[in-house]
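[1] heads up, no residue letters with this:
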């Protein structure tokens, strides 16, 4: 009986910490997905000396979401933008396709940004202070991640407090 009481007490302290660890891992995993796509796009643009673009993907399709309310939550496409028009055409080479983020995770941008592109020198076409924000919908007001993309094309990860 005493053993059960001790286990119950220890469990009451351990479970919240374990839950936070799992939720933090979800944010880190999804942040890694975004960073990986950005690094691949930049690397390929430098290696091949061609523009490479990334766009928010339409749900259930291999097409870019170009609407006014672009959502990155349905995934994204990375492709060789051979005609440098920021539009994924059937003739262009698809490098990578990422599907929907984990359930409950939101990926937003600091500005309306249906796509971004890397130039052959690895620099990006993004406006100054462009960033992706990764948040867990189940933890508003908690720490998420921010990925800032510099004009040089480099991505920097930092903590971000998700809006309630």
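    Perfect, I can see it now. Quantities reported herein were computed from a predicted structural model and do not represent experimental measurements.
[2] can we go C-alpha only for contacts and neighbour counts from here?
    OK.
[3] The host helix or strand of residue 46 packs against which elements?
    Counting by DSSP states H and E, the element that carries residue 46 is helix 2-48. Applying 3 or more Cα pairs under 8 Å, 6 or more residues apart in numbering; DSSP states H and E, one finds that helix 2-48 makes contact with strand 52-56, strand 76-80, strand 115-118, strand 130-136, strand 143-149.
[4] from these, which stretch is densest packed?
    strand 52-56 (a mean of 27; mean count of other Cα atoms under 10 Å).
[5] Show residues contacting it.
    38, 41-42, 44-45, 64-66, 70-82, 86, 114-120 (Cα atoms under 8 Å, 6 or more residues apart in numbering).
[6] any idea how far residue 95 is from the residue minimising distance to the centre of the chain?
    Nearest to the mean C-alpha position of the chain, counting by Cα atoms, centre = their mean, stands residue 34 at 3.3 Å. Residue 34 sits 14 Å away from residue 95, going by Cα to Cα, to the nearest Å.
[7] cool, and residue 117?
    Noted for residue 117: a distance of 13 Å to residue 95, by Cα to Cα.
[8] Also residue 102?
    From residue 102 to residue 95 the distance is 21 Å (Cα to Cα).
[9] Below is structure B, check it against A:
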């Protein structure tokens, strides 16, 4: 018997040449160069929208709870400690342009506009991400960075009977977004009407322009 006939023939094996591998790597590098900035912009835009929506939800909650409980409910700027809202420090009423570290919604039981340790917290939010800045406009800074809803569902600044208006700008300072679309501005009009606007903020601190409006609350009187 011929021994060579019993040895199975080896199947042909094919692979990539070095040139083919280099071409594939080059194509992947080109695709990544175009896709990475777009992906970073997408992430930054979603982060802005998410933070603005959290603030919008906080305002809507404050209004609805003020009507439901017939108590004054306040949303105010707060500080953080160990990554959490520092409730012991109360509201930050300083009229400066520094970014907010966090915010809190609480039932203002004694109606003094001050966040006391004994008052119930309804919602709180820490501003996450180093690139996100949340800044109040001059009107809100003058009001001590507080939006106070009365039992009638209308917001009036502490110590004032005038309907409150305010703008809180959430902007991205990472550079991933164009300056014409790097901000989401949460706006309170006539004490009850709340809207989120997509805008640009060259300094990432003060509202610059408005491009798109999405209304989220009922119109007040």
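    Perfect, thanks for sending it. Model, not experiment: these values are computed from the prediction.
[10] picking that back up, for the aligned residue in the second structure for the residue nearest to the centre of the first structure, which non-adjacent residue is spatially closest?
    Counting by TM-score structural alignment, residue 34 of the first structure lines up with residue 55 in the second structure. Nearest in space to residue 55 of the second structure, with sequence neighbours left out and distances taken as Cα to Cα, 6 or more residues apart in numbering, is residue 186 at 7.6 Å.
[11] now residue 56 of the second structure
    residue 186 (6.8 Å).
[12] For the one you found, give me its contacts.
    Residue 186 of the second structure neighbours (Cα under 8 Å, 6+ apart): 52, 55-56, 167-170, 194-197.
[13] ok, now with 7 Å
    52, 56, 167-169, 195-197 (Cα atoms under 7 Å, 6 or more residues apart in numbering).
[14] where's the residue mapped onto it from the first structure relative to residue 32 of the first structure, distance?
    Per TM-score structural alignment, the equivalent position to residue 186 of the second structure in the first structure is residue 147. According to Cα to Cα, residue 147 of the first structure stands 10 Å off from residue 32 of the first structure.
[15] again with residue 9 of the first structure
    Counting by Cα to Cα - residue 9 of the first structure and residue 32 of the first structure are separated by 36 Å.
[16] for residue 72 of the first structure, same thing?
    Noted for residue 72 of the first structure: a distance of 15 Å to residue 32 of the first structure, by Cα to Cα.
[17] And residue 153 of the first structure, by the same measure?
    The value you get for residue 153 of the first structure to residue 32 of the first structure, if Cα to Cα is used, is 17 Å.
[18] next one: residue 69 of the first structure
    For residue 69 of the first structure, the distance to residue 32 of the first structure equals 24 Å [Cα to Cα].
[19] Comparing those two, which residue is more hemmed in?
    residue 32 (13 against 10; other Cα atoms under 10 Å).
[20] Count the residues that sit near the counterpart of residue 45 of the second structure in the first structure.
    With TM-score structural alignment as the criterion, the equivalent of residue 45 of the second structure in the first structure is residue 24. By other Cα under 10 Å, the residues close to residue 24 of the first structure number 15.
[21] Repeat that for residue 5 of the first structure.
    10.
[22] Could you report the separation of the match of residue 186 of the second structure from residue 84 of the first structure?
    24 Å.
[23] and if you look at residue 133 of the first structure?
    In terms of Cα to Cα, residue 133 of the first structure sits 26 Å off from residue 84 of the first structure.
[24] Map residue 88 of the first structure onto the second structure.
    Counting by TM-score structural alignment, residue 88 of the first structure lines up with residue 115 in the second structure.
[25] Tell me how many other residues crowd that match.
    Neighbours of residue 115 of the second structure (other Cα under 10 Å): 27.
[26] The aligned partner of residue 75 of the second structure in the first structure: what's its closest spatial neighbour, skipping adjacent residues?
    Counting by TM-score structural alignment, residue 75 of the second structure corresponds to residue 54 in the first structure. Closest residue to residue 54 of the first structure apart from its sequence neighbours, by Cα to Cα, 6+ apart: residue 78 at 4.5 Å.
[27] now the one you found: how far from residue 139 of the first structure?
    30 Å.
[28] Residue 36 of the first structure now?
    24 Å.
[29] Per the alignment, name the residue of the second structure opposite residue 121 of the first structure.
    So, by TM-score structural alignment, residue 121 of the first structure is matched to residue 152.
[30] residue contacts, its match?
    Each residue near residue 152 of the second structure by Cα under 7 Å, 6+ apart is listed here: residue 67.
[31] Then the one 4 residues further on?
    The contact partners of residue 156 of the second structure, taken as Cα under 7 Å, 6+ apart, are 147-149, 162-164, 191.
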